[in-house]
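K.L.:
The sequence and its predicted three-dimensional model are supplied below.
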Amino acid sequence: HPKSVIGVGASSLRTICYLQAQDKVVGVEAAEKKDIPRCVYNHVFHDKFANLPVIGEGGSNGTTPNEEAISDLAPDVIFTTIDKEKADTLQQRTGVPVVCVAVYNRVFSDSFYKSIELMGKVLNKDKRATEIIDYMKKTEADLTSRVKNVTPKSAYAAGISYRGAHGFAGTEAGFPPFAILNMKNIADVNDKKGPYDIDLEKVSADQPDCIFIESNNFKMVEKDIQQNPGYFKNLKAVQNKQVFSLVSYRFYATNVELAIANCYQVGHCAYPEAFGDIDPTKKLDEITSFFVGKPVSADLAKIGCSFKKYDLAA
């Protein structure tokens, strides 16, 4: 039963926090020392992590661990999402057992469940690991059952963050909140996978029923509107006031609690009858309270990230 641990690479520290083992953490990557509300675990436990020694850069600067700093801390175990070869080298050079886990980019995925299960075992947090997996499976079943009998709507996700901020053209094929709710994502075209910049002619040609915009990138979308107001006024979703916000959930990989909250926001906006009992902001707080022990919607709203309706024709 390890008393001291560190996480190296995207998702590692987040999963430790989900498993309620953050008090065992003895060092963090430099990227984890900034207080970033969109990176929920980092924000909630910022006061603890801000005072810990640095064990590498992390974040967009890459995940090269500082072997000397890690050796000095002598943790009982290292959890990492770096590749096996690098992990073997890290174990040899520091003399600390290294456990490799997957980076999870989808919302409900076996790779996430396996990471939770394995880390739960190592951390002696099996009960919490089971709670998380049960919660996720129950949530997935709730979402899919709500849309079982609805007529699927078409949708477009705009301002999607990937390697920085993007405007209206920034979208994603296979966008998880659309996929789980069986929506027709107009960005799903044959050769595309993951985030990319779409040809705006396709959006106007397909005329999606609903448009969702990541609120943290809305200022960039506003610039697009100023440059081409006629284009936006001709979109059916804009005319019908079916444009809504999302909270960006990718920051140092997927923040699962925000991704799930976005699923409920999409469902609530696209299928109000099927999600009539859901207040997306309250649901967000309920979900973050389960994962990291604290509601965060008020803190997110302070940085312009909240669930709302947009009027792009105004």
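P.N.:
Ah, there it is. Residues are numbered from 1 along each chain as shown.

K.L.:
alpha carbons only for contacts and neighbour counts from here, please
P.N.:
OK.

K.L.:
all strands for the stretch 1-150 of the chain, in order.
P.N.:
Ranges of strands within the stretch 1-150 of the chain are 5-8, 25-27, 77-80, 98-100, based on DSSP state E, counting those that start in this stretch.

K.L.:
Would you mind listing the outside residues contacting the longest helix seen in the chain?
P.N.:
Longest helix in the chain by number of residues (criterion: DSSP state H): helix 126-146. Defining contact as CA atoms under 8 Å, 6 or more residues apart in numbering, one finds that helix 126-146 is touched by 19-20, 108, 113, 116-117, 120, 180-181, 263-264, 274-275, 291.

K.L.:
try it against this one:
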Amino acid sequence: MKRFYLTFILFILANTVAFAHELTITDMFGRVVQTPTETKRVSVIGPGALRLLVYAGAQDLLVSRELFEEKIDKSIRPYTYALPDNYMELPVVSDGGPGKMPNIEKLMLAKPDVIFATGFTATQMDMITEKTHIPVVGVSYGVIGHADLKEVKNSIRLVGYITHKQARAQNIANNMAMMRKDLLARTQGEMPKLVYMASIAYKGARGFNSTERNHPSCSLLNLNNIADDKSSSNMRSTHIILQMETILKKQPEYIFYDITGFNILKNDYPKTYKLLSLLNAVKEGNVYSVMPYNWYNSNIENIFLTAYFMGKVLYPDKFSDVDIAHKADDIYNIFLDIHPYKKMVEKKNIYRRVIFEKSGFRFK
């Protein structure tokens, strides 16, 4: 009996020591996950997981990368400017892309303490943990292709907590709340203007008809996107393709064109110009290029920056104190701790008026 009690006490002590070296968290999918108290090595998989790690300021913990990250345009994803110098030298553990399972063997060889994942089901994440014996923490932007800012804030906080970057993560969450309050206050009492958010990327670049219901930049300004009263065939997604007849019937006062769609516009221009020229916003010169909203999930910093730009266009008196270049530096500093805006506008025609002519379109 004494031997039993001694064995039992040793078992309790051993497990107490084990639990002392683990954090028990609930991830964004409601999964209870145990992670090391000292996370020093991190892998990220899925659309936008790397971006969330950069927001939290923990990118120096990376021990692997996704192949997909090097295949898509870096100049319009601000977080890529904040990646560590050795990023491209890290071993590839996944092709990347929505729902694409990583290479289990390569993931194990990278030896991360924790894997942060987006775009996977709870079952898939459990399967990865079962095969690798590495905790997988699910983080999220919200429903497919649509940024839920509350979900994003909680995901950043979770990444910050696990990587011991709580102060930075909370600072981002606080600033998101303050910017939202500022934007809503500036437009309070204004009659909502009818706008169209054109060419919204969704699993890649899309054409003029691609848009999104409840676009977050519109929500921050109390604006109505002409797609807001339209239903989608996939009710889990807010992405929608509008018929040109619908856009012409609605006649938005202003059009904000996502920069990711301009190559498609260029290729389709001979076929689409005649219809585009029937839009009042095109006739009156009220079409503007804006930063990418979705590009391997949502660029959260761009959501806020685009809202300030739209505010300046639509309500110049209410936003007269806002200089977009300075505001970009402020916002990118909050999210990324760097200032890539100047480099980005040198490469892309961002936040410019778009002039449509029979011979082609140009930026002013």
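P.N.:
Nice, thanks for sending it over. The structure presented is a predicted model; accordingly, all values stated were derived computationally and were not measured.

K.L.:
that older thread, can you redo the strands of the stretch 1-150 of the first structure as JSON lines with distance to Ala298 of the first structure and mean neighbour count?
P.N.:
Shown next, in JSON lines, are the strands of the stretch 1-150 of the first structure (distance: least, CA to CA, whole Å; neighbours: other CA atoms under 10 Å):
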{"stretch": "strand 5-8", "distance to Ala298 of the first structure": "28", "mean neighbour count": "25"}
{"stretch": "strand 25-27", "distance to Ala298 of the first structure": "27", "mean neighbour count": "22"}
{"stretch": "strand 77-80", "distance to Ala298 of the first structure": "31", "mean neighbour count": "23"}
{"stretch": "strand 98-100", "distance to Ala298 of the first structure": "35", "mean neighbour count": "20"}
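
K.L.:
Nearest to Lys233 of the first structure, out of the ones you listed?
P.N.:
Lys233 of the first structure lies closest, by CA to CA, to one member of those: strand 5-8, at 46.7 Å.

K.L.:
thinking again about what came up before, let me have the strands of the stretch 1-150 of the first structure in CSV, extended by distance to Val296 of the first structure.
P.N.:
Output for the strands of the stretch 1-150 of the first structure, formatted as CSV (distance: least, CA to CA, whole Å):
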stretch, distance to Val296 of the first structure
strand 5-8, 23
strand 25-27, 22
strand 77-80, 26
strand 98-100, 30
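
K.L.:
Counting neighbours, what do you get for the counterpart of Ile70 of the first structure in the second structure?
P.N.:
Taking TM-score structural alignment as the alignment basis, one finds that Ile70 of the first structure is matched in the second structure by Leu107. Residues near Leu107 of the second structure, counting by other CA atoms under 10 Å, number 22.

K.L.:
wait, what's in contact with Leu107 of the second structure?
P.N.:
So Leu107 of the second structure contacts Ser64, Val93, Thr132 (CA under 8 Å, 6+ apart).

K.L.:
from those, which single one is nearest Ala325 of the second structure?
P.N.:
Ala325 of the second structure has its nearest neighbour among the contacts of Leu107 of the second structure in Ser64, at 33.4 Å by CA to CA.

K.L.:
The closest one reaches Asp95, doesn't it?
P.N.:
No: between Ser64 of the second structure and Asp95 there is no contact under CA atoms under 8 Å: 11.7 Å.

K.L.:
re earlier: pull out the buried members of the contacts of helix 126-146 of the first structure.
P.N.:
In the contacts of helix 126-146 of the first structure, burial by neighbour count holds for 19-20, 108, 113, 116-117, 120, 180-181, 263-264, 274-275, 291, counting by 16 or more other CA atoms under 10 Å.
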